[in-house]
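Visitor: With the input below, show me the fold.
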Amino acid sequence: MNLISFNKLTILAVITFVIMSVLFFYGDVGFSYNDPLILWHLRFPKIIVAFFAGGMLASAGLLLQVFFHNPLAGPDLLGINAGASLGVALAIMGSAFFPAEFLVLTIPVMAFLGAMAIFILLMFLVRKNISKISLIILGLLISSFTASTVSVLVNFSTSLQVKNFLSWSMGTFKDVTLENLPIFVGLSMLSLVGLFFIPKKLNQFMIGENYAKSMGMNVKSFKLSLIIICSLLVSVVTAYCGPVVFIGVIAPHLARALMKKSDVRILLPTVFFFGSFLALSSELILVLVPVNFLSTNSLLGLIGAPIIALYLIRDQRRLQ
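Guide: Just a heads-up that it's a prediction; the model follows:
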């Protein structure tokens, strides 16, 4: 990483940490500065969760875009979020079959299995390079199928189970308590460990599978490791925060625009901080504009949908 890229990354990281500080000391609830309940039990967990969740979704988005060689690939647009959501739905609505004390770990495990199942399904369906639009349509079909499956599960669930699932499905960084925060952070760190071992191979894979093979890479093994890492990243966030949208698609584009490089060794830390920046910024906007009808997902959707639409329009004009 050269000095210019390092300085850009440092500035982005500083801005992200400034937003974290503002969120810690400012909110829509009045308090005295020595009030530990609001500071440590409400705001601190939300800030840490938003930091990790945004970065993990952004990192997963970058890996997916490299894996499918498609700049519009992302956990939500490809249906991987939906697969994790189906796993969570099975865990919540089938909670009677799981011991209550194990439910806190059952949900992440089921989310991981659901995300990995959809990822593997996508890998088998996308044998050849398909258009960006076709890949998104495929993701929408998968999301529609999982949503229909959840609707069927609702009919066999109690009102309390349905209420818990609907509350989770809104997508928020506020539901992780201080007691559960160490579990979330531990699972997040475990998911992020794999990112430290793949940048060089990911650069080779990005050039092409034949080139990667010529460099001695076991492509099948590498693809499997990417599937596991992406599934872990998405499932941990989805299990604890709900199906958070658009961060995984937008952040990689912002990172490339800032760094003007395609080297994954530079993009991975940049995209992580951009994801954290987007997640924390959405929380800051919700604090500054306290409206009850606007959720984290609603705000991210209002920001993300126009950006994706503009990208598609620009890409279509370039092809004409």
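
Visitor: only C-alpha atoms for contact and neighbour calcs from this point on.
Guide: OK.

Visitor: now the spatially most central residue of the chain: how far from Pro243?
Guide: The residue lying closest to the centre of the chain (CA atoms, centre = their mean) is Leu57, at 2.3 Å. According to CA to CA, to the nearest Å, Leu57 stands 10 Å off from Pro243.

Visitor: Could you also give me the structure for this next sequence, so I can compare it with the first?
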Amino acid sequence: MAGVVALALISVLVGPPLLSLSGMAEAVASVGATDAWVVFWQLRVPRAVVAVIAGGGLGVVGLLMQDVFRNPLAGPDLLGAGPGAALAMALTVVTGVGGAFVVGPLVTFAGALGGSLIVLQFSSRQRDPVRFAVVGAAVSAGLTALTIAVISVGSPMATDLLFRYLLGILAGRTWTMALPVFIGAGVLAVCVVPLARAVSVVRSGERFAASVGIRPRRVVIEVVVVSSLMTATVVSCCGPIPFVALLAPFLTRRSLRREHTSSLVWPTAVTGALLLLIADIVGRLSTYPQEAPVGVCVAVLGGPALLLLLRGLRAGRSPAVEPI
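Guide: Here you go, the predicted model:
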């Protein structure tokens, strides 16, 4: 947690315009809308808070999905939630129905849930985790192609907006724009403890789960719904943020050497927050005074990690998938 606080502080200070410690102190102490006050309270603090909450939330949903499907590759990226939400967001922006930040979260939730259900339908009999990932990647690629097709018929203004969003962006996030993320994280926080306990039981086997009164299929549905909601709210605010949901549980397990879902929830949330904060800071400093999209920075880190994970699965070091 100390690392999250330290990186959040760095995130508040870096980027154009640079904000010194004295400038931050001035912003905190000032009562009027000075330049330092605007930069600190209206630009930097919301951005840092969104990075922490979005990164932590994506990490937790990745943990729940990986454990309930007993597949280290499961997550909103490969299960269609992210691409489905992006497609829904593109339709919202291009059609102009209600404005991107009015009905956007509801539409992206429908898209995320629909994308997840499509992948589950096509992969319900796949027990090999690599094949499971291939099915998810194929469906996600199809959803992404549809998103590009939707963008191609939009106005130049809509195309420019969607291009920046689809790269994943934290710049310019305000408190109002971040509201959907707070709502999604609130729902996840309420549900995560009982869900994690149920997932831990399901991981022990369907017969054991049934013997203690837990229905595995219901747990799967609950995880998919909650994960789709969290993913959709992040996409509606920041655009798709790939790999955080995949990497955070993987890195947490490797560092803590734990397997019980309930004991990994909060460490995974911290890891996800750290990953997104690091990616955001790197994006701002690597091309200063310009800014690289945070989604691109995360993908640069996550791509090689995914290849290493796939290599480990092919070597037979991970258990087979047992769809429920």
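
Visitor: Kindly provide the TM-score of these chains.
Guide: Here the TM-score for the pair of chains, by TM-score structural alignment, normalised by the length of the first structure, is 0.88; 303 aligned residues with a CA RMSD of 1.9 Å.

Visitor: related to what we said a few turns ago, find the nearest non-adjacent residue to the residue nearest to the centre of the first structure, please.
Guide: Leaving aside its chain neighbours, Leu57 of the first structure sits nearest to Gly248 (4.9 Å; criterion: CA to CA, 6 or more residues apart in numbering).

Visitor: Also Met116 of the first structure?
Guide: Sequence neighbours aside, Ser231 is the residue nearest to Met116 of the first structure in space, at 5.2 Å (criterion: CA to CA, 6+ apart).

Visitor: Can you name the helix or strand that that neighbour falls in?
Guide: Assigned by DSSP states H and E, Ser231 of the first structure belongs to helix 219-241.

Visitor: Average offset of the helix or strand just after that helix relative to the second structure?
Guide: Sequence-wise, the next helix or strand downstream of helix 219-241 of the first structure (DSSP H and E) is helix 247-259. Helix 247-259 of the first structure, aligned to the second structure and superposed, deviates on average by 0.9 Å (mean CA distance after the TM-score superposition for the first structure).

Visitor: What are the buried residues along stretch 91-109 of the first structure?
Guide: Within stretch 91-109 of the first structure, the residues scored as buried using 16 or more other CA atoms under 10 Å are Ala91, Ile92, Met93, Ser95, Leu103, Thr106, Ile107, Pro108, Val109.

Visitor: What separation do you get for the fifth one and Ile183 of the first structure?
Guide: It refers to Leu103 of the first structure. Leu103 of the first structure sits 13 Å away from Ile183 of the first structure, going by CA to CA.

Visitor: Mutual contacts of these two, please.
Guide: By CA atoms under 8 Å, 6 or more residues apart in numbering, Leu103 of the first structure and Ile183 have no common neighbours.

Visitor: returning to that earlier point: among the buried residues of stretch 91-109 of the first structure, which one sits closest to Phe6 of the first structure?
Guide: The shortest approach to Phe6 of the first structure among the buried residues of stretch 91-109 of the first structure belongs to Pro108, at 34.7 Å (CA to CA).

Visitor: helix or strand for the closest one, which one?
Guide: helix 103-125.

Visitor: what's that helix packed up against?
Guide: Taking 3 or more CA pairs under 8 Å, 6 or more residues apart in numbering; DSSP states H and E as contact, the helices and strands that helix 103-125 of the first structure lies on are helix 80-93, helix 219-241.

Visitor: What angle do helix 80-93 and the longest one make with each other?
Guide: It stands for helix 219-241 of the first structure. Orientation note: helix 219-241 of the first structure sits at an angle of 50 degrees relative to helix 80-93 (axes from the mean of the first three to the mean of the last three CA atoms, to 10 degrees).

Visitor: Just give me the mean distance for helix 219-241 of the first structure relative to the second structure.
Guide: The superposed helix 219-241 of the first structure is, by mean CA distance after the TM-score superposition for the first structure, a mean 1.3 Å from where its aligned residues fall in the second structure.

Visitor: Asn203 of the first structure maps to what in the second structure?
Guide: Alignment note (TM-score structural alignment): Asn203 of the first structure maps to Ser200 of the second structure.

Visitor: can you tell me how far that match sits from Pro194 of the second structure?
Guide: Distance, Ser200 of the second structure to Pro194 of the second structure, by CA to CA: 10 Å.

Visitor: residue contacts, Leu313 of the second structure?
Guide: Shown in contact with Leu313 of the second structure (CA under 8 Å, 6+ apart): Pro129, Val130.

Visitor: can you rerun that using 7 Å?
Guide: By CA atoms under 7 Å, 6 or more residues apart in numbering, the contact set of Leu313 of the second structure is empty.

Visitor: If you drop the residues flanking it in sequence, what lies closest to Thr144 of the second structure?
Guide: With sequence-adjacent residues excluded and distances taken as CA to CA, 6+ apart, Thr144 of the second structure is closest to Pro83, at 5.9 Å.

Visitor: again with Gln204 of the first structure
Guide: Residue nearest to Gln204 of the first structure in three dimensions, not counting chain neighbours: Ala212, with 5.1 Å by CA to CA, 6+ apart.

Visitor: What lines up with the one you found in the second structure?
Guide: Checking TM-score structural alignment: Ala212 of the first structure goes with Ala209.
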